[in-house]
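Engineer: What follows is a protein structure lacking sequence information:
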């Protein structure tokens, strides 16, 4: 006879709530290295994420080559400059230019997360009408490893101002892999419960009740 599921008591629920609140997007990193055991534990935790058809389509690339790191940072800086043009002539232009949107040069670890759009696992279950479920599964894996990192005092920053095709080419991955995220990983140089974009006046969080609907 196997043991039943654990009981998550009120104290655990409160601590888990704190974990969720302290999961912040990090752009400023302490230079100290992340132990290899911690990186492995964070990556392996992704296997506990749900995936459509149990396809496990996530693929992780550790960007460890200095030249690739530099090229990736230069690419993102160029993408930020291009994105700035959409704010030109508005009051947000200078504000946008002042924002720090990535920590690719400082973070001790950089991960690129891809979705294998043709995984052998899963045998195509659950994707006939919604093939995007493979990508959603990868996002769930990212959230799972993000919480695992936070448990260890390690922060993650999601870099989204990239050209996916350029990153795929830069990292020389298979053609059927699509980019989901570029992640900076390391110890935060500062701690705050408030999202950085909110602290810098870009966008405040809005009431959750305004985003819940009933039919």
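Structural biologist: Structure's in. What do you need? In this text, all values refer to a predicted model and were calculated from it rather than measured experimentally. Residues are numbered from 1 along each chain as shown.
Engineer: C-alpha from now on. contacts and neighbour counts both.
Structural biologist: Will do.
Engineer: residue ranges of the strands in the protein, please?
Structural biologist: With DSSP state E, the ranges of strands along the chain come out as 58-62, 109-116, 155-159, 177-186.
Engineer: Stretch 173-189: end-to-end distance?
Structural biologist: 32 Å (C-alpha to C-alpha, to the nearest Å).
Engineer: which parts of it are buried?
Structural biologist: For stretch 173-189, a neighbour-count test (16 or more other C-alpha atoms under 10 Å) marks 177-188 as buried.
Engineer: Could you tell me how many residues sit around residue 30?
Structural biologist: 13 (other C-alpha atoms under 10 Å).
Engineer: Verify the contact between it and residue 184 for me.
Structural biologist: No: Residue 30 is not in contact with residue 184 according to C-alpha atoms under 8 Å; the separation is 11.7 Å.
Engineer: Can you check which residues contact both of these two?
Structural biologist: Taking C-alpha atoms under 8 Å, 6 or more residues apart in numbering as the contact rule, residue 30 and residue 184 both touch residue 107.
Engineer: can you map out the helices along the protein?
Structural biologist: 10-22, 36-45, 66-84, 92-98, 133-151, 164-171, 196-199 (DSSP state H).
Engineer: The third one vs helix 164-171, what angle?
Structural biologist: What it means is helix 66-84. 170 degrees (axes from the mean of the first three to the mean of the last three C-alpha atoms, to 10 degrees).
Engineer: how far away is the closest residue to residue 142 other than its chain neighbours from residue 160?
Structural biologist: Closest residue in space to residue 142, ignoring its immediate chain neighbours: residue 46 at 6.8 Å, by C-alpha to C-alpha, 6 or more residues apart in numbering. For residue 46, the distance to residue 160 (C-alpha to C-alpha) stands at 20 Å.
Engineer: here comes the other one, which I'd like you to weigh against the first:
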């Protein structure tokens, strides 16, 4: 019996569409200080949330919810949480880097027209543990995929996004009235910006440099040698 010939799929993106995807990836930035007061239209927010909702999720659990925050007083109270958390965090930074740390702008909560808290409902698929029985954290990872979808869509829309992670989750939950079984995964600032920097801000400010990808790629096992042709292509990309 003759084996069936299967034709592999090919891209249905033309070159311009393909390049636009990579452009969004490579030019995405974590925005802190470039937000403009211009409102973000609801039709754009709807597209961004729809993009987030189409993220991959293990077991198709879709564990996310989205809390939009626009109220100036509420944003100011959340900013207070960040200031307190930052004062705690800086004590754990090596002395030589504390001055640089204090010089960094760590959030755009007040300046950004829209704040967005993306959460994970860890009870949503408790009775259907497909993909979670051995790895229960997959619901959290799925929610992070929603964050990335939204972030890339925002870049394509000319909207800046900043992820604020320096805050106490329990205090944030209390302030936003988040139920006990819900985990805040990302607190984001969204808005139009004056510019997208050519490099990530922390790289421009000298905090860290991008690691060399070819040194992070292994073959068959941890630190396995091999993949020399691929690594050559990576280095030249």
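Structural biologist: Looks like it came in fine. Values in this document were obtained by computation on a predicted structure and should not be read as measured data.
Engineer: Superposed, what's their TM-score?
Structural biologist: Here the TM-score for the pair of chains, by TM-score structural alignment, normalised by the length of the first structure, is 0.93; 211 aligned residues with a C-alpha RMSD of 1.7 Å.
Engineer: How about the residue positioned nearest the centre of the first structure, nearest residue that isn't a chain neighbour?
Structural biologist: A centroid search over the first structure (C-alpha atoms, centre = their mean) returns residue 158, at 4.2 Å, as the residue closest to the centre. Sequence neighbours aside, residue 183 is the residue nearest to residue 158 of the first structure in space, at 4.7 Å (criterion: C-alpha to C-alpha, 6+ apart).
Engineer: ok, now residue 82 of the second structure?
Structural biologist: Leaving out its chain neighbours, the residue that sits closest to residue 82 of the second structure by C-alpha to C-alpha, 6+ apart is residue 167, at 4.9 Å.
Engineer: which ones are touching the aligned residue in the second structure for residue 180 of the first structure?
Structural biologist: Superposed on the second structure with TM-score structural alignment, residue 180 of the first structure falls opposite residue 185. When contacts are counted by C-alpha under 8 Å, 6+ apart, residue 185 of the second structure is found next to 117-120, 140, 143-144.
Engineer: Would you mind measuring from residue 185 of the second structure to residue 221 of the second structure?
Structural biologist: Using C-alpha to C-alpha, we find residue 185 of the second structure at a distance of 31 Å from residue 221 of the second structure.
Engineer: Contact partners for residue 131 of the first structure?
Structural biologist: Contacts of residue 131 of the first structure (C-alpha under 8 Å, 6+ apart): none.
Engineer: which position in the second structure aligns with it?
Structural biologist: Alignment note (TM-score structural alignment): residue 131 of the first structure maps to residue 136 of the second structure.
Engineer: Residue 32 of the first structure now?
Structural biologist: Using TM-score structural alignment, residue 32 of the first structure pairs with residue 38 in the second structure.
Engineer: show me the contacts for that match.
Structural biologist: By C-alpha under 8 Å, 6+ apart, the contact list for residue 38 of the second structure reads 113, 191-192.
Engineer: Aligned to residue 104 of the first structure, what sits in the second structure?
Structural biologist: Under the alignment (TM-score structural alignment), residue 104 of the first structure pairs with residue 109 of the second structure.
Engineer: what do you get for residue 207 of the first structure?
Structural biologist: Using TM-score structural alignment, residue 207 of the first structure lines up with residue 212 in the second structure.
Engineer: now its match: how far from residue 32 of the second structure?
Structural biologist: 25 Å.
Engineer: The two: which is more packed in?
Structural biologist: Neighbour count, other C-alpha under 10 Å: between residue 212 of the second structure and residue 32, residue 32 has more, with 23 against 10.
Engineer: dump the residue contacts of that one.
Structural biologist: By C-alpha under 8 Å, 6+ apart, the contact set of residue 32 of the second structure is 105-108, 162.
Engineer: Distance-wise, check the nearest residue to residue 54 of the first structure once chain neighbours are set aside relative to residue 141 of the first structure.
Structural biologist: Counting by C-alpha to C-alpha, 6+ apart, residue 122 is the residue found nearest to residue 54 of the first structure once chain neighbours are left out, at 5.3 Å. Separation of residue 122 of the first structure from residue 141 of the first structure (C-alpha to C-alpha): 16 Å.
Engineer: the more surrounded of these two?
Structural biologist: residue 141 (24 against 16).
Engineer: Show me what residue 85 of the second structure lines up with in the first structure.
Structural biologist: So, by TM-score structural alignment, residue 85 of the second structure is matched to residue 79.
Engineer: tell me the contacts of that match?
Structural biologist: 161-163.
Engineer: list the contacts for the alignment partner in the first structure of residue 153 of the second structure?
Structural biologist: Superposed on the first structure with TM-score structural alignment, residue 153 of the second structure falls opposite residue 148. Applying C-alpha under 8 Å, 6+ apart, we find residue 148 of the first structure in contact with 42, 45.
Engineer: just to revisit the earlier point, among the helices of the first structure, which is nearest residue 212 of the first structure?
Structural biologist: Residue 212 of the first structure sits nearest to helix 10-22 of all these, at 19.2 Å, using C-alpha to C-alpha.
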